[in-house]
Every structure is written in C-alpha cells, then in structure tokens.
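Asker: I would like to see how this sequence folds:
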Amino acid sequence: MFTASPRRFFFALCLLGTAAYLPGLDGGFAFDDYPNIVENPALRPDVVSFNTLASAALSSDSGPLRRPLASLSFLANYHFFGIGPKSFKVVNLLIHLCNGWLIYLLLTRLMPKFLSDLAQASALAGFCALIWTLHPVNLTAVLFVVQRMTSLAAMFTLLALLCYSAARQSAISQPFDSNLGLWTGVGIFAVLGLATKENAVLLPLYALMIEVTVFKFRGSTWIKPAYVSALVVGVSCVVYLLGPYGYFDATYSARPFTASERLLTELRILVFYLGQIIFPNPVNMVLLHGNWTLSTGLFQPAVTAGAAAFWSVAIGTALATASRFPVVLFGVGWYLVGHVLESTYIPLELIYEHRNYLPMLGPVCLVCVGVACATEAMPSHRTLLAGSAITILAVMTTYRAWQWSDSFTLAFTEARHNPESARARMEYARVNFRRFMVEKRPELLVTTREELHAAIKYGDQDFHPLVSLVNSYLIANAPVPERILLSLQQEMRTANPALSWQDGVITLIRCQILRTCPANPTTVLRVTAAAFDNPRLQPAEKAEILEWLALYYTNVMGDAVAAARAIHDAVEIQPNDWNYRLRWAEILATQQAWREARREVRRVTLALTKFDYYLKPTQVARLETLRAKLALLE
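Answerer: Below is the predicted model:
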C-alpha cells in the first residue's frame, strides 16, 4: 500500500482526478441537459431578484421537492461563467474531487474498525477514496452536467455523515459533551441535501450502517430509540404511499412495466451494477442502456432467481459475520440502502449508472479491505496491486472522458455500444441531422433516417423517433411518405397518452411555429385530429395540445377564429389553469375583444398574487406586456 500525509493525499487526489477527467471537460451538453439547463429560461434571468431566484429554484419538474438548490447552482454557473458547457463540467469536477476528499475524511474515522492493522487504516482510507474518485462508473455524475443534482446531494450527505461520525465518536469518548454544533451540522446538511435531490433522504440509512458496524449504539442512551422512531416513521410513510391511496399508480401507467416487474428486474440490475463496480467494462458503461428484458416472474427469465439467491446469500453472510467482519455488513448494507430509493418500487426508469455514485462506496471498501487483509504478509504485492488498480481505473475513466469530448463522439459511442437503446439511436440521429443542416451532405440525412428507423424499432411505446422522422422530411422540404404519416396517425389514435405522448405532437407543432420546419398545416391537422381521437387522452394532455394548436393557428396559419376556438376549448377543459387563461386573454386582445381580455387578465392576476413563486419569467413578461397594452387602450 502507500502512506502519505493528508495534504499530500489531497493534492494527489486532485491531480489524478483532474488528469483523468480533463479530456471530457471540452465536451458539450447532452440529453437531459437541454430541457433542464440549456432550454430553461428561468436560469437566465435578465435581472437577479428574489422573484427570478425563486422562479429559477422551482423551474425543475424533477422530484416532489423540485430540487431548488441544484437549479440555483446552475443559475449561478450561468451568471458567473455563461452558458458554455465547460464551466458547468469544471464545477461538477470540483464537486466530485471534494466528495473524494470527504470520503477520505469519513473513512479515516471508520477504517480502524474494519482493519486489524491500525497503522495502515489511514492509507487504506486514502486508497478507497482514490478508487472511488477515479472509478469510471462515476463519470456520468461529473460530465453529464445535469447529474450535478446527484453529486451535490452526495456532498451534503457526506458532510452530514462526517458531522454524525464526529458527534458519535465524541459522545463515546466524552459522554457529557452535548456536541450541539455537530448535530446542528447534521440537520443543516441534511436539509441542503434534500433541497438538491431526494436521495439525501437516505442519510438516516447510511448513518444506521455506520452505527451498526462501527459505533454499535454506544455512548448515548437516546440513539437506539431515535433510530427505532425513525424506522416507525419511515415504514408508516412507505405504507401510506404504497397503500390504498395508490400514490404511484398514475406514474406506473406511464411505464412499460408493473411494480412487481420493476422489483424483480432491479434484482438483476443491482448485480449488473456490482459487476461493473468490481470488474468495470467500458463497453457496458453507457449513459442510456438498451431495453432490458423485464423479469415478469421469479423464473422469467431464470437468471432472476439467481439474482434473488445471490442477494439472499450476500445479506445472510453479512449478518452472520457482522460481529467478526463488520466490513462485510458495511459493504453490502451501504450498497443496498443506497439503492433503496431509485432501485426498488418508485416507478423511475430502470437503469442509470449514476445511481451508484454514493452506494458504490460500500463494495469499494469491502473489496479493498478484503484484498488488504489477504495480502497482509505480502507488502510488495499489495503495493503492486494498488498501483495497478489505480492505473487501470484512471485509464478507463480517461478513455470514457475522451468519448465525452464532443457530442458526435458521445452519440456515436452510445449508439454503437448500445444498439438496442431507442434513445441512444435517436440522439445519434439528432447529431447527424444537426451536421446535415450545416454541411448539407446527403449521406448525413440518410444516416439520420436509418438511425430513426432503428429507434422506432427498439423504442417500445416511444413516439419521438416517429415524430422526428416526419420532421426530418419537413425540415428538408421533402414530402412525408404517406406510410410514415399513417403510422404516426395510428400511433396517436391507439397508444397510451401517459407515455409523454403529447410531447410528440407538440414537437411537430413547435418545429413549424419556430420556422425550423416549413409550414405544413395538412400534416399538423391530421396528426392532432388523430390525437384527439384517442379514447385514453386525458383532459390535461388535451388542453396542452389545444394551447399549442392555438399558437399554430395564430403564428403559422393566421387563423384567429380557429385559434380562439382552440384556446377557449383548453380553458373549458382546465378552467383553473391560469396559463391557458393568459393565452386566452392574449388571443382576445388580438381580436380587439378588450373587455373580455381585461376580465381574463384580472383572473390571471389574482392567481399570480396567490402563487407568484410558481411563475416563469417568460410568462410574467407576457402578462406585463398584455397588461400594459390594455392600459393604453383604457
């Protein structure tokens, strides 16, 4: 192994981490970065004020808490450094390096309990931190900009755990010290973590793993009752969410799997994650994984039973050896509790490697301690293994970072490593089409359509590739083949609208409103008519399509009467949605129906008075413009 002062280790961690990620810092935005950051006007206010900060903080639709602190960090990034992706990635890398240092500090407190050679405990803590920092599985939490939500929440969680560990060590060594400052730090960092991403709710479970394996409830009489109370509250919340109220039922209707299928499939995915942590294979490390075969039963496929047996043995072994080898319980338990939120019942997408960002610390510690113990009598072998592991991981991460060095390389790599992923093929099509628009090379358009056809093939219940295929003809000013248009109409009539379905229709309309595509009213009207024929179309989705159709009538077809009829129908469907009323007021004003327009403006203004912090800057500007126009006519 190696020994180094904390200061030298800090510089080594920063140097190696920066070198590994350096090739990827020049890469662009990708995938979900666009709706969350690039195309989010709330993050680019003209004036920084309380209202614009509040609007930016609540501009994300992700999670029940809307992740305000993460959004504010993106706003700060833009405000000080502009919209260029490099500054966002550099900040992400700094957060990641900070997390590596925090892991080192945390493990220096825990490692003496796991390792008989106390003299090597600090060195092993540093080695684990280096392995974690340089591991290629963590790359998407750094170079995929929007995953700052993950890394920043992890930073606050680690800070809270550091405070917790320090408070518990102090309570054991100095029983009469209240440690109020440390416990306050736990609370503050927990709140900051929750404001960044909901994963911070797992803080008590991480702390429990530390408590069970290291501190063992010593030094404080209230610790064990506190955990019991937290467990009761947690179980009660789970029962409430999963019980007769069906909190997740609506979301599961938008997924191509059931709750039981997700739970069974995640057993296999957790084994896959673990394999990538212990034996990383860059070919299998992609942002968008292909269509995983769902586990519809314990033996369908049979490997599901194998995964269930594996986890049963792992948990049983960890519990049976907890007193003699606490690191086994720590490694297995930390990994599994870290996946409780995103890899169990909640109806998220099945697989993303950034979900391992903090959970992977458990297996890393377990493997490192195991190897250290096995090579205790062979210090030269231990040093060789440590150096080899760090070198291999650093090279893998550097290679992956190079793949992220530009949008085309990333899209090409994702599509070739993951050919059955509709989203990966769609992204590669998008990148090729963007190049076609600049270079006008016909082969790029051919590749675009080939990739879109592949995305249609693999995109189970995903309408976006089909819509993009239609748009590829419209933008190229070519007639849309009738068979493709008929396929899109058929999908609109019969498919489940809950699957982000209305977004496909809106994409088609927006393209022509923004003049990206030549006007083609026949196509738009045929597709929207098919959408309205869908018997499963929900009122909210129908109202949203009607609003966009009203904009299309106004901006493309110049038909004010049809626009008024469409937006009026949207208001009738969703009478309490003030955004539709604002749009209705704008259209009334264009028809010089001043009295009716003022009436709707008053209604909207009343709604804004009550819910001002939900406003988007563009909507506020629209209201103020309309209000000023009507005031001039009084």
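
Asker: rest of the way, CA atoms for contacts and neighbours
Answerer: Noted.

Asker: doesn't residue 367 make contact with residue 114?
Answerer: No: counting by Cα atoms under 8 Å, residue 114 sits too far from residue 367 to count as a contact (11.7 Å).

Asker: Which one's more surrounded, those two?
Answerer: Comparing residue 114 with residue 367 by other Cα atoms under 10 Å, the one with more neighbours is residue 114, at 22 against 16.

Asker: Need the nearest residue in space to that one, chain neighbours excluded.
Answerer: In space, residue 114 comes closest to residue 327 once its chain neighbours are excluded; the distance is 5.4 Å by Cα to Cα, 6 or more residues apart in numbering.

Asker: quick one: secondary structure of the one you found?
Answerer: Secondary structure for residue 327, judged by DSSP: H, G, I helix; E, B strand; the rest coil, is helix.

Asker: can you check residue 315 too?
Answerer: helix.

Asker: What's the local residue count around residue 183?
Answerer: By other Cα under 10 Å, the residues close to residue 183 number 17.

Asker: ok, and it, which helix or strand is that part of?
Answerer: In this assignment (DSSP states H and E), residue 183 forms part of helix 180-196.

Asker: Quick check: which element contains residue 346?
Answerer: Residue 346 is part of no helix or strand, with elements assigned from DSSP H and E.

Asker: count of neighbours near it?
Answerer: 19.

Asker: now swap in residue 313 and tell me
Answerer: With other Cα under 10 Å as criterion, residue 313 counts 12.

Asker: gap between it and residue 306?
Answerer: Distance, residue 313 to residue 306, using Cα to Cα, to the nearest Å: 11 Å.

Asker: next one: residue 105
Answerer: 37 Å.

Asker: So for those two, which residue has more residues nearby?
Answerer: For residue 105 and residue 306, the more surrounded residue by other Cα under 10 Å is residue 105, and the numbers stand at 19 against 16.

Asker: So that one belongs to a helix, correct?
Answerer: Yes: with three-state DSSP as the criterion, residue 105 is part of a helix.

Asker: Identify the residues contacting it.
Answerer: Neighbouring residues of residue 105 by Cα atoms under 8 Å, 6 or more residues apart in numbering: 125, 162.

Asker: try residue 32
Answerer: residue 146 are the contacts of residue 32 under Cα under 8 Å, 6+ apart.

Asker: To check against the first, give me the structure of this:
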Amino acid sequence: MSQPAMNRRSLAATVHGLASPVRLVALALAATALAHAPALWGGFLYDDLRDIVANPAAQATTFLERLPHTVRPLLKASYALQDAVHGVNAAAFHAVNIGLHLGAVVLVFLLVRRGVELAGLEDRANRIAILATLLWSLHPALTDTVSYVSGRSSGLSGLLVLAALVAATGRKARPWLAFLCAALAPLARETALVAPLLLLVFQATVGRGQPGSLRRAAPVWAGALVAAAVLAAMASHRDLVSFSLTTRGPLDALRANVFALPEALRLWLMPWEISILPRQPVIHGWDDPPTLIRSAALAFVTAAAIALRKRWPVVALAVLWTLMAMLPTNSVIWRVDPLALRPLYLAWARCPGTARRFIRTRWRCSPMPRSSPRMRPGRI
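Answerer: From the prediction side, this is the model:
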C-alpha cells in the first residue's frame, strides 16, 4: 500500500474515532453544562419562591402531611428530598435541574440516532444525532425549564418520557424500565401522559420496520394508565382539571390554542424574540379569518404528515411528534397563559435535526427493508 493511501486511511480512522458516540455525547454534555452553568448563581426567581421556598409540600418536614393535597407528587418529592439533604440551597436545586437536562441530552442523542438508523442511514446517524442534540440542548427556549427551579416539572417528566421511549425502542426492549418511567413521568407533570402517543408516532413513522411494535408499546401504555389512575384518585388533580373546564370550555380553550400553538413554534424558530413572559396572542372568534386560516393550516400540516409518513418518515415524525407533544397543553384544556415555553422542552426533542436530514436525503427517505444488514436499531 502506498504512503498516501496509508495516510488517508489513518486520517479516516482518526476522524472516525473522534466521531464515536461516546465522544460525541461527551461533547454535547460539556457544551450544555457550560451553557447552563450560570444558572447555579441564579438564586430563586419568580415562581421558584412560591413553588419551592414557601410551599409546605416541597419541604421535608411537611411533605408527607401535604402529599394528599398537592399536585405532581414526584416533583414535590424531589424538592422535599433536597430540602432534607441541604436545606433551601438555591445552587443545589439548580444543579439538580442541570443534571436532569444533561440526562435528557444523552437520551435525545440515543433516540435521534435510533430513528435515523431505522430510517436507513446508519452511516450518518451519529452526525445527525449530535447536530440535533446540540441544537435542542442549547436552544434559549429551554432556559425556562432548566434555569428556573420551578421548571423542573418539565425537565423531570421530559427525562422520564425520553427514558421510556429509549427503553421501548432499543434493539433489545426493556419493558420494565419502559413501564416504570412511563408510570413515574406524569407524577412529575401530568402532561407526560402523552408518552404512549409519542411512541405511537415513532412507530408509525421511522419505526415501522421494527419488529414487535405491540410488545414494545404495551409497557408504556400500561405505565401511563397506572399514572392516570393515580392522578385521578388525587383530589387536587381533579380540582385542577375542573377549574380549567369551568373557567373556559373546551371549544374556547381550543380556539385560544389555535393561536398559541403557532406562536410557540414561531418562538422556537425565532429565539431572539423569546422573553421571560411571552406576550399572549390576540384571540379571534371562530368565524374570523385569522382563526380559519390557522385552523386550516394546522389541519393541513397534520393531514400531510400522516399521509406522507411512509415516504418521508423523518419529516412526518418531526411534525407529528411536535403536535402530539403540545397536545396536553395546547388543545381543549384551558391554561391561564396559553402561550408558554416549557411545553417546547419535549415537543422539540425530535425536531432540530430534521431539516438537515430532510435536505441530505433529497426530499426522500424510505425505511430499509427488514432484511437489510444496515437496518440495526441503535445500541445503548
């Protein structure tokens, strides 16, 4: 072999080594930790004071007493546990939030890589996964979840949802882990009940060729049903749903969210317009042109993604995942502030790499046949 050929092979081996999954994940973790480290000196801000510092359910000495009367019991348990260990130490609370986000970074990388592999581009999976992970983990919209202690509800539940999906979609499924994570996630934030639907979207798009879909999905559905039963048994959660339904009916809530959902997605694409308190959109009547146009656009995008899920599975996954993840907060349940940033934490966990993936495959991406040796699900 000639010397130039040997040099090229050596260079290729070096580049391949630098692009190994472990090194890429380490790069993402380092960049994310560096970006969010200033939060350690942020203290308690705004809702943190009400939800943690002055909340008896978040304090070690009164947690058990207040448990039957609170919401999101796993979230409150995490606060109370920290209070028992180190007291009201803001830096320690922020450190846990950053740690949860770093855990989610690893899971997003694994899930994106797995989806790309299942779509038939295993040779590009690591590059696409690291790009998508960095675009997601460093986006300013996630600051509301990571940098505020009270944002832990989205961070903790998002981590558990991602863990459930990674456990369910692996080359070797881990049913008990998938069940446990799916059951715990809604106890941190009730919107995590959407986990089985996110798995359904994954399986209907990039995961269509993965064997044992029902066997993989069953533990996630079972975990979500157990969590739903627990939440339904808690009077505080029933009161919360009742308050939303009596404040505004489902149709009024839906009309407001027809405007809030596109605005939230716009802020993701235009991060320079993100603020601590996003300006709520102006809501029009059902028969007004702005409402009709937005409703038609959302319906068209949803229908197109469903229709094209076999031809362009990665694009369909991005669209349907985003809409499904936003469903609990931006559909028929009224929120005082329809436009919020925290729902974007999970909604965009699968989307940042889609544009690059879409362009690189020249608008066409079909799953590899099951018999193809390239189609091997990602390895944890």
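
Asker: hmm, back to that, and for the next helix or strand after the helix holding residue 183 of structure 1, what span of structure 2 is it aligned with?
Answerer: Scanning forward in sequence from helix 180-196 of structure 1 by DSSP H and E, the next helix or strand is helix 203-210. The aligned range for helix 203-210 of structure 1 in structure 2 is 195-202, by TM-score structural alignment.

Asker: Return the mean post-superposition distance for the matching stretch against structure 1.
Answerer: Stretch 195-202 of structure 2, aligned to structure 1 and superposed, deviates on average by 0.8 Å (mean Cα distance after the TM-score superposition for structure 1).

Asker: residues making contact with that stretch?
Answerer: Here stretch 195-202 of structure 2 makes contact (Cα under 8 Å, 6+ apart) with 115, 161, 164-165, 182, 217, 220-221, 224, 317, 320-321, 324-325.

Asker: For ChimeraX, write the select line for the buried members of these.
Answerer: A single ChimeraX command selects the buried members of the contacts of stretch 195-202 of structure 2 (16 or more other Cα atoms under 10 Å):
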select :115,161,164,165,182,217,220,221,224,317,320,321,324,325
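
Asker: nearest to residue 278 of structure 2, of the contacts of stretch 195-202 of structure 2?
Answerer: In terms of Cα to Cα, no member of these lies closer to residue 278 of structure 2 than residue 325, at 19.6 Å.

Asker: Map the closest one onto structure 1.
Answerer: Per TM-score structural alignment, residue 325 of structure 2 is aligned with residue 338.

Asker: got a list of what its match touches?
Answerer: By Cα under 8 Å, 6+ apart, the neighbours of residue 338 of structure 1 are 202, 206, 356, 358, 359.

Asker: now with 10 Å?
Answerer: Residue 338 of structure 1 is in contact with 199-200, 202-203, 205-206, 355-362, counting by Cα atoms under 10 Å, 6 or more residues apart in numbering.

Asker: Same question for residue 70 of structure 1.
Answerer: With contact taken as Cα under 10 Å, 6+ apart, residue 70 of structure 1 is in contact with 56-58, 60, 76, 146-153, 192-193, 195-197.

Asker: Does residue 241 of structure 2 touch residue 333 like I think?
Answerer: Yes: using Cα atoms under 10 Å, residue 241 of structure 2 is in contact with residue 333, at 7.7 Å.

Asker: quick one: common contacting residues for those two?
Answerer: Taking Cα under 10 Å, 6+ apart as the contact rule, residue 241 of structure 2 and residue 333 both touch residue 247.

Asker: For whichever residue in structure 2 pairs up with the residue nearest to residue 114 of structure 1, give its distance to residue 361 of structure 2.
Answerer: By TM-score structural alignment, residue 327 of structure 1 lines up with residue 314 in structure 2. Distance, residue 314 of structure 2 to residue 361 of structure 2, by Cα to Cα: 10 Å.

Asker: Who has more neighbours out of the two?
Answerer: Taking other Cα under 10 Å, residue 314 of structure 2 and residue 361 do not tie; residue 314 has more neighbours (33 against 12).

Asker: hang on, isn't that one packed against residue 208?
Answerer: No: look at residue 314 of structure 2 against residue 208 with Cα under 10 Å: they stay out of range, at 11.5 Å.

Asker: and the residue positioned nearest the centre of structure 1, what does it touch?
Answerer: The centre of structure 1 sits closest to residue 147, judged by Cα atoms, centre = their mean, with a distance of 5.8 Å. When contacts are counted by Cα under 10 Å, 6+ apart, residue 147 of structure 1 touches 32, 33, 70, 92, 139, 140, 141, 153, 197, 354, 355.

Asker: Go through those and name the one nearest residue 393 of structure 1.
Answerer: Using Cα to Cα, the contacts of residue 147 of structure 1 come closest to residue 393 of structure 1 at residue 139, 11.2 Å.

Asker: mind listing the strands for the stretch 151-300 of structure 2?
Answerer: In the stretch 151-300 of structure 2, no strands are found when defined by DSSP state E, counting those that start in this stretch.

Asker: Can you show me the helices along it?
Answerer: Per DSSP state H, counting those that start in this stretch, the stretch 151-300 of structure 2 carries helices over the ranges 152-169, 175-188, 195-204, 213-233, 235-247, 250-269, 289-307.
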